[in-house]
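Novice: prediction below, plus the sequence it came from.
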Amino acid sequence: MAKQTNEQIEASINDSTHALIAFRKDWTVDAVASALALARLLETRGKKVDVIADDFKPSRQVSFLPTIESIAAEFNRLRKFVISLDVSKAPIDELTYDLVENQLNIHITPKTGQFHPSNVLSRAADYKYDLIFTVGTPDLGSLGRLFSEHSELFYHCPIINIDHDAQNENYGNVNVVDITATSTAEIVHHLLAKNDRPNEDVATMLLTGIIASTRSFRTAQVTPRTLDTAAELVAAGARRDEIVQNLYKTRSLATLKLWGRALARLKYDPEIKMVWSLLVRQDFIHTSSNEECLPEVMDELMVSAPEAEITALIYERDAEGSAPASVCAIVSSERHADALGLVSDLQPEGHRQLARICFLTGDIQQAEQAVLTSIRKSLGKTKQPEFISRINRLTATTTVEKDKPDTASVILGSVGLVEQKNTETPPMVNGNGADKTEQPISLLTKIADGLSLNELTDSNIIRIKSDGQPDVRRSNTSRAPK
């Protein structure tokens, strides 16, 4: 980072009294953790700090972070409204007010003389913020209503823009955009924390951002600097076990059930190294889950298929408020530089790690085809994918055990080597139909226990319980020493 940039940031902080830290409405764990850490670091310098994100509601994944409750969902008391009265010729004797039908009436009685309308002036006072930090926010528009309804604030105050996204528009007065960093938290650490010696809470926040952004150091973007930063934070007292437990090892029962249904329909295209699955309305109803569970389901799908570089979930979404019912898709990219770029012709929202698309017309199969076509086009793969006409190595047919109606056993043979002429669509329910466990289902790809996408054999047994959860194990034969 250039010395001049550091000096500008230090000067801006020293000259400020009340700072705003804002991040995008479609936030990431990295953005939340970085914002909280930055707030703590500024508070240790005696600054007033507010952290705000449009309509922010903390998910279970970030609820363990210290001071998470301090993040506001909207501006509060952004600026005062000032009414000025010239009293040079008429001193005040009495002042009262009342509120009638949402109208404030101010009553002023002079000691001598009288007041005239020309004696009264009104104006909006200065904003209470004199410095703005944005973290993990590629453009001001992604701040949502914070910017759209209060754009004057962002043009009035100096902005320090901190991000690691190559798509960042460098809109700040000072831009700290380091595309070699794996996370915004890594940048915040090198920007301020190294000089301010973070305590255990701040170190935990920053390490949370790094672990979340690198999927616990499993992405290809991890650098020696990333590992050095993580080591420094652990040495400063970062609670790594607590972070991993909350990010990856705590799943609600509803999320696990929904994950099971997604696994049961998982598909794989080896040419573009992509796994994806479909979820319909009945899946959410039967598992008592909702859309908030989907990010965790995506995380589990990515862990379940390490060979895949692209992961997608396509799901039916109910009408909510003024928003009509639709079919939406979430696309994540592990190694490709930009998930948004993979589906750019579908007008996605999100960020380079996660893109979201919603289709207001068409059914879930049409949405699936649109997403696949867009991704293949972006990757220069225009040939019709093989999985449409031929079963691939990751699908099989369910055999329902008649003596155990609650368990469906799937035995994997050498599938993918011969044509599958009678393959049916995985069990999905559109509309109000009922789910049927007797139908064939597509099988999960990567199984716990290290099962490879390309190593499925007839000794690998996978059971799908009636509640939709997979019970995955290797047979005794597969465990036997060769």
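Specialist: That came through, no problem.
Novice: from now on I want contacts and neighbour counts done on CA atoms only, so please keep to that.
Specialist: Fine.
Novice: which residues sit against the helix or strand Q369 falls within?
Specialist: For Q369, the element it lies in under DSSP states H and E is helix 364-378. Residues from elsewhere that reach helix 364-378, judged by C-alpha atoms under 8 Å, 6 or more residues apart in numbering: 272, 278, 314-316, 327-329, 341-346, 359, 382.
Novice: please enumerate the strands of the stretch 1-150 of the chain.
Specialist: Assigned by DSSP state E, counting those that start in this stretch, the strands in the stretch 1-150 of the chain fall at 18-22, 48-52, 79-85, 92-100, 103-110, 120-127, 131-135.
Novice: would TSV of those with distance to A33 be doable?
Specialist: Supplementary listing: those in TSV, determined by distance: least, C-alpha to C-alpha, whole Å:
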stretch	distance to A33
strand 18-22	12
strand 48-52	11
strand 79-85	27
strand 92-100	43
strand 103-110	42
strand 120-127	26
strand 131-135	10
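Novice: next, format the ones you listed as a markdown table and append mean neighbour count and distance to H156.
Specialist: Formatted as a markdown table, the strands of the stretch 1-150 of the chain follow (neighbours: other C-alpha atoms under 10 Å; distance: least, C-alpha to C-alpha, whole Å):
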| stretch | mean neighbour count | distance to H156 |
| --- | --- | --- |
| strand 18-22 | 22 | 13 |
| strand 48-52 | 20 | 17 |
| strand 79-85 | 12 | 13 |
| strand 92-100 | 10 | 33 |
| strand 103-110 | 12 | 29 |
| strand 120-127 | 12 | 8 |
| strand 131-135 | 25 | 9 |
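Novice: and the comparison structure, right after this:
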Amino acid sequence: MELTPKQQALELINKSKRILLVTHEKPDGDALGSITSLYLVLSKLGKVATAVVLDQVGPNYRFIPKTEDFTKGLAVLRDFVISVDCSAATADKLAYNFQDGKLNIVITPKSGNFRPQDVSFAEGSFQFDLVIVLDSADWDQVGRPYADNAKLFQTVPVINIDHHSSNDYFGTVNLVDLTAASTTEILVGVIEALGNSLIDEDVATSLLTGIISDTGSFQHSNTTPKALTVAAQMVGFGARQQEIIRNLFKTKAYTTLKLWGKVLSQLQYDAAHRLSWTLVPFSFFAETGASVDETSGLIDELMTSVPGADVVVLISEKEPKVLSGSIRTKKGVDAAEIAGLFGGGGHPGAAGFKLVDLGIDQAEGIIVNKIREYQAKSGVGTGLGESPELIAPTAPPVLPEPVSSSPTPPDEPSGEPAEPSPEAPPALEEESAMGEEKLAKNY
């Protein structure tokens, strides 16, 4: 009988000794909770585990245990094997020396003589015998660790553990559960199957961090009965729930609050299409002293605070002409489907996309109009032919008190695109077409 993906994953983990753990770039609470919990568990099992996280762990996530153990770079080592045919000669002594930048290996024969044709070379094994990729839909999300070491990932068995519907099933074993609220929820079952008493307070805190992060503290539509059950189980194991809530949702740096205020002041709301959006131009970061990571969490605040919006979009320019889009939707509207319009993906309630070589103002018009079209096809609003009135939300999201700690993660902000008019000059129509073409080319 064929083994299930979970059984295959357990078999690989049990027989491996040196395991590499990686996750996506710009890791969130689920990614960090996943890689930390598995790192702690594998270490308990006597495995040599290496957790690679190239990005700086943000202040809001530094409460997660053992993040200081993360490896900031991945230097993949591989043995180089030199073989000598001893059929015509036998070796007596072996020595080596370094000279003029060269390694000289000296073999003294006991009988006969060695010839150059007796020597052959081959690449040996890597220092890792298993790779586990966490919370990543594809190799592009893993980023540099894969790009710089593709041969390792193509040679060594890979376990792909994820819950995103956009997952490419790129692993040797794919433990992908689209019904799970987070990757850490999947890991709970894996860890329990690896052995008894492996989940202590630190492991439970890491696992619960992923669930709370991806469900927005159980406010998002992906909060399932199982997610709540597993969360309760982790609290039973000693997970520090209040510490997680305080760090993820109740602590904001002063620069974060300044950035969020600037973004919220330009919030747009299209009542006809039940759509709200805002921008974060690159200039906002310099103006407020905030880092690009300080937009984290803003999109979720908007989704829970803007009345009447079924779709909320945050477009952030984290580098000039490099845009990240975050989408949140209410039940019944598929965020992943909307993100797919721009080459992105994610979950039904939370998704994202990336665009390059496009100015934020030009991208705003294209993105908003495409979402209006999507909503109109779904029976919401009137489409692009009738420019809907834009109405400001009745109350902005409530922000926490500023703290003196260093910056934390935020999300995106800014203005609203003018609706294309049937009487618009040809030049404007041309510009819009060029933008569409560039967007399509990039994604």
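Specialist: Done, it's in. Source: prediction; values computed, not measured.
Novice: pull up the gap between K194 of structure 1 and T208 of structure 1, please.
Specialist: For K194 of structure 1, the distance to T208 of structure 1 (C-alpha to C-alpha, to the nearest Å) stands at 17 Å.
Novice: of these two, who's got more company?
Specialist: A count of neighbours by other C-alpha atoms under 10 Å puts T208 above the other of K194 of structure 1 and T208, at 30 against 13.
Novice: I'd say the more buried one and I243 touch.
Specialist: Yes: between T208 of structure 1 and I243 there is a contact at 6.0 Å, judged by C-alpha atoms under 8 Å.
Novice: wouldn't T395 of structure 1 be in contact with K267 here?
Specialist: Yes: between T395 of structure 1 and K267 there is a contact at 7.4 Å, judged by C-alpha under 8 Å.
Novice: so which residues of the stretch 301-450 of structure 1 form helices?
Specialist: Taking DSSP state H, counting those that start in this stretch to define them, one finds helices in the stretch 301-450 of structure 1 at 339-342, 364-378.
Novice: the first one vs structure 2 - mean distance after superposition?
Specialist: So that's helix 339-342 of structure 1. Taking mean C-alpha distance after the TM-score superposition for structure 1, the mean distance separating helix 339-342 of structure 1 from the aligned residues in structure 2 is 2.9 Å.
Novice: give me the distance between that helix and the centre of its chain.
Specialist: Taking C-alpha atoms, centre = their mean, to the nearest Å, one finds helix 339-342 of structure 1 lying 15 Å from the centre of the chain it belongs to.
Novice: and stretch 340-356 of structure 1, how far out from the chain middle?
Specialist: The answer for stretch 340-356 of structure 1 is 13 Å, by C-alpha atoms, centre = their mean.
Novice: ok, stretch 68-83 of structure 2 next?
Specialist: In terms of C-alpha atoms, centre = their mean, the centre of stretch 68-83 of structure 2 is set 24 Å apart from its chain centre.
Novice: give me the residues contacting that stretch.
Specialist: Defining contact as C-alpha under 8 Å, 6+ apart, one finds that stretch 68-83 of structure 2 is touched by 50-55, 119-127, 145, 149, 152.
Novice: ok, 7 Å please
Specialist: The contact list for stretch 68-83 of structure 2, computed with C-alpha atoms under 7 Å, 6 or more residues apart in numbering, reads 50-54, 119-127, 145.
Novice: can you check stretch 198-206 of structure 1 too?
Specialist: 33-34, 37, 40, 65-66, 185, 233, 236-239.
Novice: which one of those residues is nearest L85 of structure 1?
Specialist: Among the contacts of stretch 198-206 of structure 1, R40 lies closest to L85 of structure 1 (C-alpha to C-alpha), at 41.1 Å.
Novice: for burial, what's the neighbour tally of the closest one?
Specialist: Residues lying near R40 of structure 1 (other C-alpha under 10 Å) number 19.
Novice: translate it into the numbering of structure 2.
Specialist: With TM-score structural alignment defining the correspondence, R40 of structure 1 maps onto L40 in structure 2.
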